[in-house]
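> pasting the structure only:
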């Protein structure tokens, strides 16, 4: 892998044989990954440094990328995580007073292979029609072998030999290896924390603990490999509020067995829980629901979501290729309230060991889909009605915006400091294709 000093030829190859020729952007060489597209018009630096994009080649649908350059304040982690970057028109010069270097220089310095001058509109249409797939970017000397141009068939074969995202257990590859603490900040700096939250790093973004710290919460970030004993040791033992948070992250939730069992241990102890993105998928699987791969996923900062607890529509930031398979509406078309399938599996197996709720058959109880994606009705949030736990599929920290979902951190702090008020009032009328009802009528 080398750094391009003058534009060199590059080719993007999809596993279905589709090719797009362009120019090297950033480092030159070869890279592979699952190719996805992001619809964000801004925030490319946050996208590049989001660990959830590990082993993915990101296509930017915005035609002009790089005009604000790169600085040392906006990264969401310590490095660029995307495996490749595809743009149409890279900025020729940087025009932001905050910029410390160009995007091209940053990609090259971190060895990220990219390609520019690609028809990203046609590429995005292809991915929408055929679904995400594996891809490779080849540029510079890697386009030649033994003095002859490499054939497309040879390049496609290499792409098909790359690992798929389905079945990939990747959180351990992006997680911190050492625990660290983020103390309350802003007006809460120097004060006694309102609560302590243990955040399990599955690919956490830097802004997430900051959002909690701004609300007076001490955040102890722990590695993905942590055990329930590690979590309990980090929680306060003086009677002050404590909770657990699962972050965003890459990979297939169906392959994340450790994380699912860890969360079940948290739920069994009735420790307040909040999860986002990958954490939402882990909660779904811990409750017994399935997960599935979306055709082309949700990625960008302009995704509309309905919060069924308030009736408000939020414009939200997304980055996920998997979703939870939970009932959204019942047979009458009203919002469905289902029993956690893990309960049913236990009872079918004759396991009635019970818990401390007084119901010897309800381990996790009732669950409602609290948030729904308005583009495709995908599950975007879960709320447990008999447990202090909830999650959303998107990114409420959204450093690059929008900030419609920031209230979710307030909801979590409320759960920690006033657990008797849980679950939130679900009273807002919900209109579906079949009927208008209320979640409250189904409880």
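That came in fine, so what should we check first? This structure is a prediction, so every number in the text was calculated from the model and none was measured.
> alpha carbons only for contacts and neighbour counts from here, please
Fine.
> helix, strand or coil for residue 259?
Classification of residue 259 using DSSP: H, G, I helix; E, B strand; the rest coil returns helix.
> same check, this time on residue 196
Counting by three-state DSSP, the three-state call for residue 196 is strand.
> go on, residue 371?
The local conformation at residue 371, judged by three-state DSSP, is strand.
> residues in contact with it?
Under the criterion of Cα atoms under 8 Å, 6 or more residues apart in numbering, the neighbours of residue 371 are 305-308, 379-382, 392.
> rerun that using 10 Å as the cut-off
Counting by Cα atoms under 10 Å, 6 or more residues apart in numbering, residue 371 makes contact with 305-311, 313-314, 328, 377-383, 391-393.
> now do residue 59
Under the criterion of Cα under 10 Å, 6+ apart, the contact partners of residue 59 comprise 35-39, 84-88, 114-115, 118, 120-121, 123-124.
> where does it land in three-state SS?
Taking three-state DSSP, the label given to residue 59 is strand.
> so how do I select the buried members of the contacts of residue 371 in ChimeraX?
Selecting just the buried residues from the contacts of residue 371 in ChimeraX takes one command, with 16 or more other Cα atoms under 10 Å as the test:
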select :305,306,307,308,309,310,313,314,328,378,379,380,381,382,383,391,392,393
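> just the helices in the stretch 101-250 of the chain please.
In the stretch 101-250 of the chain, the segments counted as helices under DSSP state H, counting those that start in this stretch are 103-109, 120-130, 152-160, 171-174, 207-213, 228-234.
> check it against this one:
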């Protein structure tokens, strides 16, 4: 941006200060500060409900150069609390573009702090761990900014799934589709719904807290547990519901937060990661085939376990692991038609390595039909 943009800052809770130029709202904005290594797809990132309540640092050196459009968002609005980048392009050019990134973010009062040394910031978050931060105007944090930072809640213990979830059930896909599933919305992305539709599956999307008996009364061919933000162990209403449905031998598929909730449901636990996995370059190994997938991910919590299994959950087998840090990336129940992955198979970072998981779920639906 140009020099007419006001000076701004990002202050982390450990006292580290980063200076830049502020674009958009100038009121103090506080949230957990995380980074993503995606080189493209900024509109999908900023509209992903899994980023709710977070200030997102972009490691790509420039964003905004291809604008925004009406087809790519993963939800109805920007979900991030703030954006930090090295360079925010003053112009955009793309045949699909319908507007600029700064204008689109401004519609949701999302500030952008640009001209920041994002390499230094990312390395700091990698070394120290993600933490809370405040974006404000000027070069020196005001008392108001400091007070806002002190009052910002930790992501640990925070249930954000109920905040982003739909309030009313709705349908997605062709009414005459051969299969029908129910999707619990903990922060579902639109591309997941598009892929279900492409596989001949009609989806009824329901609130995150819908009771199991109401879902079972719909007699679905399967149930999907979506991605979402926040601490999985704070979604205390979900495990009993998931177990009730799973024990009826209804095929179940979980992604991201849904994966974590399945782990908790059957006796496991989750832990907050130092800086999480956010980006489109995460290597994951399929323990059954030995194949390595390059995956897209966005999470700050992980199911505690190893290739040998999940602590406290003997009924769960680990199917995938992350090759960078060994964390659990996939689970399946040993006797029930239930499986889940930590990564996003609907958000292929280039090759469609993980899309066959939708085929696996479709096979489970056919099997149940007999």
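Good, I have the coordinates. Small disclaimer: the values here were computed from a predicted structure and weren't measured.
> just the TM-score for the two chains, thanks.
TM-score for the superposed chains, counting by TM-score structural alignment, normalised by the length of structure 2: 0.95, backed by 369 aligned residues with a Cα RMSD of 2.1 Å.
> and the strands in the stretch 201-350 of structure 2?
Ranges of strands within the stretch 201-350 of structure 2 are 201-207, 222-225, 252-255, 270-286, 292-303, 305-306, 309-310, 316-322, 328-333, 338-341, based on DSSP state E, counting those that start in this stretch.
> need the counterpart of residue 311 of structure 1 in structure 2.
Taking TM-score structural alignment as the alignment basis, one finds that residue 311 of structure 1 is matched in structure 2 by residue 290.
> for its match, give me its contacts.
Counting by Cα under 10 Å, 6+ apart, residue 290 of structure 2 makes contact with 284, 320.
> then residue 104 of structure 2?
Contact analysis of residue 104 of structure 2 by Cα under 10 Å, 6+ apart lists 43, 67-69, 77-78, 98, 110.
> same question for residue 155 of structure 2.
So residue 155 of structure 2 contacts 31-32, 53-54, 131-132, 229-231, 234, 272, 300 (Cα under 10 Å, 6+ apart).
> quick one: buried ones out of the residues you listed?
Buried members of the contacts of residue 155 of structure 2, scored by 16+ other Cα under 10 Å, are 31-32, 53-54, 131-132, 229-231, 272, 300.
> neighbours of whatever residue of structure 2 lines up with residue 161 of structure 1, how many?
With TM-score structural alignment as the criterion, residue 161 of structure 1 lines up with residue 151 in structure 2. Under the neighbour criterion other Cα atoms under 10 Å, residue 151 of structure 2 is assigned a count of 10.
> same thing with residue 302 of structure 1?
18.
> what does residue 158 of structure 2 give?
The number of residues packed around residue 158 of structure 2, counting by other Cα under 10 Å, is 15.
> likewise residue 370 of structure 2?
Using other Cα under 10 Å, residue 370 of structure 2 is surrounded by 6 other residues.
> list of residues touching stretch 226-242 of structure 1?
Taking Cα under 10 Å, 6+ apart as the criterion, the residues outside stretch 226-242 of structure 1 that touch it are 177, 179, 193-201, 217-223, 243-244, 258-259, 261-266, 269, 271-273, 413, 415-419.
> how about whatever residue of structure 2 lines up with residue 221 of structure 1: what's its closest non-neighbour residue?
Using TM-score structural alignment as the criterion, residue 221 of structure 1 maps onto residue 205 of structure 2. Nearest-residue entry for residue 205 of structure 2: residue 183, 4.7 Å, with adjacent residues in sequence omitted and distances by Cα to Cα, 6 or more residues apart in numbering.
> show me what that neighbour aligns to in structure 1.
Correspondence of residue 183 of structure 2 to structure 1, assessed by TM-score structural alignment: residue 199.
> its match: what's it in contact with?
Contacts for residue 199 of structure 1 were tallied using Cα under 10 Å, 6+ apart; they are 179-181, 208-209, 219-224, 231, 243-247, 273-275.
> how about a cut-off of 6 Å?
Shown in contact with residue 199 of structure 1 (Cα atoms under 6 Å, 6 or more residues apart in numbering): 220-221, 244-246.
> out of these, what pair is the most spread apart?
When the contacts of residue 199 of structure 1 are compared pair by pair using Cα to Cα, the farthest-apart members prove to be 220 and 246, with a separation of 11.8 Å.
> okay, the two: which has more neighbours?
Set side by side, residue 220 of structure 1 and residue 246 give different neighbour counts by other Cα under 10 Å, the larger being at residue 246 (27 against 22).
> can you say which helix or strand has the counterpart of residue 35 of structure 2 in structure 1 in it?
With the correspondence set by TM-score structural alignment, residue 35 of structure 2 lines up against residue 37 in structure 1. Secondary structure from DSSP states H and E places residue 37 of structure 1 in strand 30-38.
> and that strand, how far from structure 2 on average?
On superposition with structure 2, the mean distance recorded for strand 30-38 of structure 1 (mean Cα distance after the TM-score superposition for structure 1) is 0.5 Å.
> so residue 306 of structure 1 makes contact with residue 372?
Yes - under the criterion of Cα atoms under 6 Å, residue 306 of structure 1 is in contact with residue 372, at a separation of 5.3 Å.
> distance to residue 289 of structure 1 added to the contacts of residue 199 of structure 1, as a markdown table?
Formatted as a markdown table, the contacts of residue 199 of structure 1 follow (distance: Cα to Cα, whole Å):
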| residue | distance to residue 289 of structure 1 |
| --- | --- |
| 220 | 29 |
| 221 | 27 |
| 244 | 20 |
| 245 | 19 |
| 246 | 17 |
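> who's in contact with the aligned partner of residue 66 of structure 1 in structure 2?
Using TM-score structural alignment, the equivalent of residue 66 of structure 1 in structure 2 is residue 64. Contact partners of residue 64 of structure 2, counting by Cα under 6 Å, 6+ apart, are 88-89, 101.
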